[in-house]
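Enquirer: Sharing a model that was predicted from the sequence below.
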Amino acid sequence: MITMTGKAIRRWWALFALPTALAFIVAFIIPLAMGIYLSFTSFRTMTDAKWTGLDNYRQAFSDPEFANALWRTVAFTIVVTVLVNVIAFAVGYMFTKAMKGANLFRSVFFMPNLIGGIILGYIWQLLLNGVLALFDKSLTYSAVYGFWGMVILFCWQQIGYMMVIYIAGFQSLPGDLLEAAQVDGASGRQILFRITIPLMMPSITVCSFLTVANGFKMFDQNLALTNGAPSNTSEMLALNIYRTMYSRTGFEGVAQAKAVIFFIIVAIVAIIQNRITTSKEVQA
């Protein structure tokens, strides 16, 4: 029976893989290739593209707002990656312990992830501006308040999702290993840092990868919460690319070049982060 199944798979694998492969080519490979090509052209529509070489990239790198948005996005991503994963790990660890109402609290923490970024942005704009009004401040008049407002919003949305992944990791830990450590006299701190965290590295790898990618790509929350105000000093990289494309006539090619640079940066950072965390994984 196993031999027959193996022969059938070897014979018909292409038939089953073809739909997914076609969807991947149509939805990812072709748009990526066209986007890279358009980054070397001047265009208004797909049919009137004219080759300009590296001119778009020169303009992109010479744009001070693009450079500022890049460094702001890097700083934002570092901050939220640390905060989201530390808090989600702690909350997930807490909810795996025996406590009343754990399932209810899990649902409450996860719910913000179900709300769209635009809606969250406007909700938190009202909340944060209401608090800052007590100090005669506003999100849209301070780059510092705008930055930390986006950090709060992002963490509030992402912590619940990462918590679920960490809970699944905690529940898969070998109980006999933890019990053996307790019997040997290991303290709770030793068990956490020398056993639990090393065994949780696969979950940490996944969560940190998702947080890094989502932090770099944040757009709708930025648009709704601050819209780049004041004077684009709270503008993230995705919003900068969007504005270059749709608010500056004749800069479509430059915006596309910025998007390609953005893609390369995110890919490199994600690969490095994934390799670093994967190298620290251990087998139970």
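Expert: In hand now; what should we look at? Quick caveat, the model's predicted, so the values are computed rather than measured. Residues are numbered from 1 along each chain as shown.

Enquirer: For the rest of this, base every contact and every neighbour count on C-alpha atoms.
Expert: Will do.

Enquirer: List the buried residues in stretch 183-191.
Expert: Taking 16 or more other C-alpha atoms under 10 Å as the neighbour-count basis, stretch 183-191 is seen to contain the buried residues residue 191.

Enquirer: one more structure, for comparison:
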Amino acid sequence: MERALKRYWPIFILPTLLAFLIGFIVPFVQGLYLSFCQFTTVNNAKWVGLSNYIKVFKDTTFTDAMKFTIAFTVVSVILINVLGFAIALALTRKLAGTNIFRTVFFMPNLIGGIVLGYIWQILINCVLSIVGEPLLALNTQAGYWGMIILTCWQQIGYMMIIYIAGLQNIPDDLIEAAQIDGASSWTTLWRIKLPMVMPSITICMFLSLTNGFKLFDQNLALTAGEPYHSTEMLAYNIYNTFYARAGAQWKGIGQAKAVIFCIIVVAISMIQLKATRSKEVQQ
């Protein structure tokens, strides 16, 4: 069997490699080229050099969307991971009904972002109308915190499952040895559990960070960028540049925004991965 795999490995790799080339590499290279062009379709692209990139940073909606996305991502990443880890700690204490709670917390992750957005739009608008505050379409602060609540509600359960797997992978001998040495629960958490669960933290930080930056459907359904683009995130801003603005020049500008967006997400993700992996403990 092993000899057959070594002999025929190209047969197994070729379909995946072709799918990767056709579905990712070719569109990425073509998109990079189009970011330097003015076009309405791929076949009528006209080279304009760095003009699109210059116009991107003159577009205040893009810079405002970047600031909003960064502010949103920082808060959501902290809340998702802190709450997800806290719930995981609580549900690994062998309490009655933990499996039910795990299912309940995980269920929001199974619901689509568009559906969640519209559900929370109705709920938040009802609460705002009761307390006499402007509705989401006219309330930037409510839109921002509504996005935070929605994202946390959807993603905490997923991160909780990853943290539970990490906590359950900690050898019982280490916990017992700490208890015998008189370590408190707080000391055990900081000195043993957190260092041992760093691989899970790396994964959860990466997922919540990238999800925060590329959030689109929840933004579209909950606030649609209102009021006056003040709650518009980067992915939704790029979408609006392509489809809500008329004229061939906006296609190239939208593509340039997409390239800048890709670079930002990749750079921040790589920094985060390097920072958290350096803290991992070899087991």
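Expert: Cool, got the structure. The structure presented is a predicted model; accordingly, all values stated were derived computationally and were not measured.

Enquirer: dump the residue contacts of residue 158 of the second structure.
Expert: For residue 158 of the second structure, the contact set (C-alpha atoms under 8 Å, 6 or more residues apart in numbering) comprises 106, 109.

Enquirer: which residues in the first structure does the helix or strand where it lies align to?
Expert: Counting by DSSP states H and E, the element that carries residue 158 of the second structure is helix 140-168. Residue correspondence for helix 140-168 of the second structure in the first structure, counting by TM-score structural alignment: residues 143-171.

Enquirer: what's the mean distance for that stretch versus the second structure?
Expert: In the superposition with the second structure, the average deviation recorded for stretch 143-171 of the first structure is 0.5 Å (mean C-alpha distance after the TM-score superposition for the first structure).

Enquirer: Give me the buried positions along that stretch.
Expert: With burial defined by 16+ other C-alpha under 10 Å, the residues of stretch 143-171 of the first structure counted as buried are 143, 145-167, 169-170.

Enquirer: Quick check: residue 74 of the first structure vs residue 227 of the first structure, distance?
Expert: Plainly put, residue 74 of the first structure is 18 Å away from residue 227 of the first structure if you go by C-alpha to C-alpha, to the nearest Å.

Enquirer: Centre-most residue in the first structure?
Expert: When C-alpha atoms, centre = their mean is applied to the first structure, the residue found nearest the centroid is residue 214 (1.5 Å).

Enquirer: For that residue, what is the corresponding residue in the second structure?
Expert: Residue mapping for residue 214 of the first structure onto the second structure gives residue 211, with TM-score structural alignment as the criterion.

Enquirer: where's that match, which helix or strand?
Expert: Secondary structure assignment for residue 211 of the second structure, by DSSP H and E: helix 198-213.

Enquirer: The equivalent of residue 75 of the second structure over in the first structure - nearest residue in space that isn't next to it in sequence?
Expert: In the first structure, residue 75 of the second structure lines up with residue 79, judged by TM-score structural alignment. Distance criterion C-alpha to C-alpha, 6 or more residues apart in numbering; nearest residue to residue 79 of the first structure, sequence neighbours excluded, is residue 151 at 7.6 Å.

Enquirer: where along the stretch 151-284 of the first structure do the helices fall?
Expert: For the stretch 151-284 of the first structure, helices defined by DSSP state H, counting those that start in this stretch occupy the ranges 175-183, 188-191, 197-199, 201-217, 220-225, 237-247, 252-279.

Enquirer: what's the matching range in the second structure for the third one?
Expert: Structural correspondence for helix 197-199 of the first structure: residues 194-196 of the second structure, per TM-score structural alignment.

Enquirer: and the matching stretch, how far from the first structure on average?
Expert: Superposing on the first structure places stretch 194-196 of the second structure at an average distance of 0.3 Å from its equivalents, by mean C-alpha distance after the TM-score superposition for the first structure.

Enquirer: ok, now which ones touch the counterpart of residue 225 of the first structure in the second structure?
Expert: Using TM-score structural alignment as the criterion, the counterpart of residue 225 of the first structure in the second structure is residue 222. The contact partners of residue 222 of the second structure, by C-alpha under 8 Å, 6+ apart, come to 117, 118, 120, 121, 143, 146, 147.

Enquirer: Could you report the neighbour count for the fourth one?
Expert: As a burial measure, the neighbour count of residue 121 of the second structure was computed by other C-alpha atoms under 10 Å and equals 22.

Enquirer: check which helix or strand covers it.
Expert: Using DSSP H and E, residue 121 of the second structure sits in helix 113-131.

Enquirer: That helix packs against which elements?
Expert: When contacts are defined as 3 or more C-alpha pairs under 8 Å, 6 or more residues apart in numbering; DSSP states H and E, helix 113-131 of the second structure packs onto helix 140-168, helix 217-222.

Enquirer: what does that helix correspond to over in the first structure?
Expert: Following TM-score structural alignment, the partner segment of helix 113-131 of the second structure in the first structure covers residues 117-135.

Enquirer: What residues sit buried inside that stretch?
Expert: Neighbour-count burial for stretch 117-135 of the first structure, with 16+ other C-alpha under 10 Å as criterion, is recorded at 117, 120, 121, 122, 124, 125, 128, 129.

Enquirer: chain center to that stretch, what's the gap?
Expert: Once both centres are worked out by C-alpha atoms, centre = their mean, to the nearest Å, stretch 117-135 of the first structure turns out to sit 22 Å from its chain's centre.
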